[in-house]
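# Compute the structure for the input listed below.
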Amino acid sequence: MAANSVTATPRIDLYSDTVTRPTPGMRKAIAEAEVGNEQAREDPTVNRLCEMVAELLGKEAAIFLPSGTMCNEIAYRVWVDHGEEIVLEENSHALHYETGGPAALSGAMCRTIRGKRGMFTGTELEAVIRVPHGWHGQRQRLVSIENTANLGGGAIWPLEQIEDVAAVARKHGLKLHLDGARLLNAVVASGIPASAYAASADSAWIDLSKGLGCPVGGVLAGSRDFIEQAWRFKHQFGGAMRQAGIIAAAGVYALENHVERMAEDHANARLLAEGLAGIKGIGINPNEIDTNMVYFTVGGTGLTEQEFARRLLADHGVRIGPQGKDLMRAVTHLDVSRADIEEAIRACAAVVKG
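Sure thing, here's the model as predicted:
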């Protein structure tokens, strides 16, 4: 996402769901965590978290990692060799916001699909499958999907569409990777279990530091063999940790206490979208709010996205992220209440009114 140049401290922070702070209950769990040597696989809290996520996603094993980006990049490194190709949607997070990680860390090429709201179909995947040309042809290895789709406005992949894409991938001998940074938002909004979404994927992960409200971390899951390979690259990429149970405890707490409450974030996002839709000059379709993300344009207000963001924060203490080309992104989370959303709507209206 575009960097926010506004530096004032916000009262209501809708910049991202990564700005959440640990709740009192989570802080207590962190303080009381039982710990050990994580890299030697001796930390009981880390091991418990990995078991929980493996079960949640219906996989044999899992590995705790410092970030969601590392989850993606380790999966790519396992599945793809140098010079080989990953197929993904043209607005994928891994393509735009992981500092060229696929190329830098795996030597991978990326072939993109122009989908709809960050998603694509099996037919669209079929259209970019390369015809083999002996030693001269580009070798494709992996299809990567993102659920929910960030730049698709937090869109939820229909389960049957994932299965369709997976069937085409298998037909051509390709692996399927699921970037599940906000997968649990999809689960709460749709009622479909995480294991169902991940069933067709050879690797999948969830982020702990977004809607779940943890300070750090992600958990990558797959077959036991896949996870054994992931351990090697975890160390190689600098992800080795020691008494990591301190931060893993936050993940355990969040999975036990913070999943169902995401429905509040989704309701707040819809409320925000409906309020913004009533402000002249702001462009938004409230019907496209699936989860906790609200994208809207401000070109019709006569302000640039940077100026809109600056005034909103400086004059009203509300932070919403400018995305470029008149586009703004607001993300609801556990530190934002319904009253905060109502105030944010009033603040946006005041900025437009000038």
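# going forward, measure contacts between C-alpha atoms and count neighbours the same way
Fine.
# Helices of the stretch 101-250 of the chain, residue ranges please.
Shown for the stretch 101-250 of the chain, the helices assigned by DSSP state H, counting those that start in this stretch span residues 101-106, 122-128, 159-171, 183-190, 194-198, 224-236, 245-257.
# closest to Glu90 out of these?
With Cα to Cα, the closest approach to Glu90 among the helices of the stretch 101-250 of the chain belongs to helix 122-128: 12.1 Å.
# picking that back up, turn the helices of the stretch 101-250 of the chain into a markdown table, including distance to Arg346 and mean neighbour count.
Converted to a markdown table, the helices of the stretch 101-250 of the chain look like this (distance: least, Cα to Cα, whole Å; neighbours: other Cα atoms under 10 Å):
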| stretch | distance to Arg346 | mean neighbour count |
| --- | --- | --- |
| helix 101-106 | 40 | 18 |
| helix 122-128 | 42 | 14 |
| helix 159-171 | 37 | 17 |
| helix 183-190 | 27 | 23 |
| helix 194-198 | 36 | 22 |
| helix 224-236 | 46 | 17 |
| helix 245-257 | 31 | 24 |
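# and Thr291, which of these is closest to it?
The nearest among the helices of the stretch 101-250 of the chain, by Cα to Cα, is helix 183-190 at 6.2 Å.
# Another for comparison:
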Amino acid sequence: MPIDLRSDTVTTPTEKMRDAIRDAAVGDDVYGEDPTINHLEQLAAEIVGKEAALFVTSGTQGNQVAVLSHTQRGDEVILEEYSHIFGYETAGLSTIAGVQARTIKGVNGQMPIPDIVAAIREDDIHCPKTALICLENTHGDSGGRILPLNYMEEVYEISRQHQIPVHLDGARLFNAAVGLGVDPKEITKLVDTVQFCLSKGLSAPMGSILAGPKNFIEKARKWRKMLGGGMRQAGIAGAAGIVALEEMVGRLEEDHVHAKKLAQRLALIEGIDIDAEGVETNIIMFSIEGLGMDSEEFIEKLNEHQILANSAGPYRIRFVTHRGITKEDIGTAVEVVNRIAAGAKTRL
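Here you go, the predicted model:
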């Protein structure tokens, strides 16, 4: 079996999830009659401290529904320039929601507060309305960095001053909560709405949750239907999500420990450039430019040793730890990278 470090999306359901899927009580969710989905949505809302929640097919769908529910066509949304919503959701902001993105260069996923303030539009006939601020926690492209609570508080205060809602792309919200050692509510109380995935480190086979005020979720439910997300006996999938929320959050700490150890050992390899101290959750980013090869060649050499990884740039590699990665896998991965680096050194 390959050691799959491409993403935590490759996790497979636990045996308890498979049992729950088999035995799930179901009904037509479009009619609001699926008891398993109703339970999942109530549970999810309670966990993140919101009035209501909505089960959606994916994080991308959840974010898109959130933008549609918060904005009108021609509005503008403020978000970090390497955010998932802007960079990896197939231009849904513009093509589906019809809104304009106002991107800000961030540091570890944090848009500078003065830049957010400066980006908020005045009431001017020439300009779009600033209708939404989007945050991402953890921030994937910066290597799973966590947004500090005091930073989120500052953004929230600005949003209240200007009466602009804040949406959190919390695909890995629970990684952030575990990393900070806080209840997820301590994060989500600082935003109006939140999307989080059940299908990454939590290991459910599919699905995400969008949570927020009751009237917002009622509106979002209609947008979900328009996007083709009105599912029937959805409890088949939702049953695994309940297990994910009840049993899988605490074990994320193990993924963080593995990622930290992997980063620290990679940092000892000549030609690998990595900020091991900056690894806060389960995502590792590092440069292999010092090996005299690009990402494509490096990944090919990893594949020869049954290790899978993704490129994050011409010389940038991403490793992601998850439930399927063991302590032994970490050792093997380091050994393989050592071999590749040694071979590159002789070539140079």
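# about what we covered before: for the helices of the stretch 101-250 of structure 1, give me a markdown table that also has distance to Gly68 of structure 1.
Converted to a markdown table, those look like this (distance: least, Cα to Cα, whole Å):
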| stretch | distance to Gly68 of structure 1 |
| --- | --- |
| helix 101-106 | 12 |
| helix 122-128 | 25 |
| helix 159-171 | 21 |
| helix 183-190 | 12 |
| helix 194-198 | 16 |
| helix 224-236 | 12 |
| helix 245-257 | 13 |
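# Out of the ones you listed, which is closest to Asn268 of structure 1?
helix 183-190 (12.8 Å).
# how about the closest one, which residues of structure 2 does it hit?
Using TM-score structural alignment, helix 183-190 of structure 1 corresponds to residues 173-180 of structure 2.
# cool, and stretch 99-119 of structure 1?
Taking TM-score structural alignment, stretch 99-119 of structure 1 hits residues 90-110 over in structure 2.
# Show me which residues of that stretch are buried.
92-93, 97-104, 106, 108-110 (16 or more other Cα atoms under 10 Å).
# closest one to Lys353 of structure 1 among the helices of the stretch 101-250 of structure 1?
Each of the helices of the stretch 101-250 of structure 1 has some distance to Lys353 of structure 1 by Cα to Cα; the shortest is helix 183-190, at 33.9 Å.
# Excluding covalently adjacent residues, which one is nearest to the counterpart of Arg318 of structure 2 in structure 1?
Under the alignment (TM-score structural alignment), Arg318 of structure 2 pairs with Arg329 of structure 1. Spatial nearest neighbour of Arg329 of structure 1, chain neighbours left out: Tyr295 (4.5 Å); criterion: Cα to Cα, 6 or more residues apart in numbering.
# what's the spacing between that neighbour and Gln161 of structure 1?
To Gln161 of structure 1, Tyr295 of structure 1 is 23 Å away according to Cα to Cα, to the nearest Å.
# ranges for the helices of the stretch 251-354 of structure 1?
For the stretch 251-354 of structure 1, the helices defined by DSSP H, counting those that start in this stretch occupy 262-277, 305-316, 338-353.
# quick one on the thing from earlier: which ones among the buried residues of stretch 90-110 of structure 2 map onto strands?
Under the assignment DSSP state E, those contribute 100-104 to strands.
# I'd like these as CSV, with distance to Glu51 of structure 2 appended.
Shown next, in CSV, are these (distance: Cα to Cα, whole Å):
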residue, distance to Glu51 of structure 2
Gln100, 29
Ala101, 28
Arg102, 29
Thr103, 30
Ile104, 31
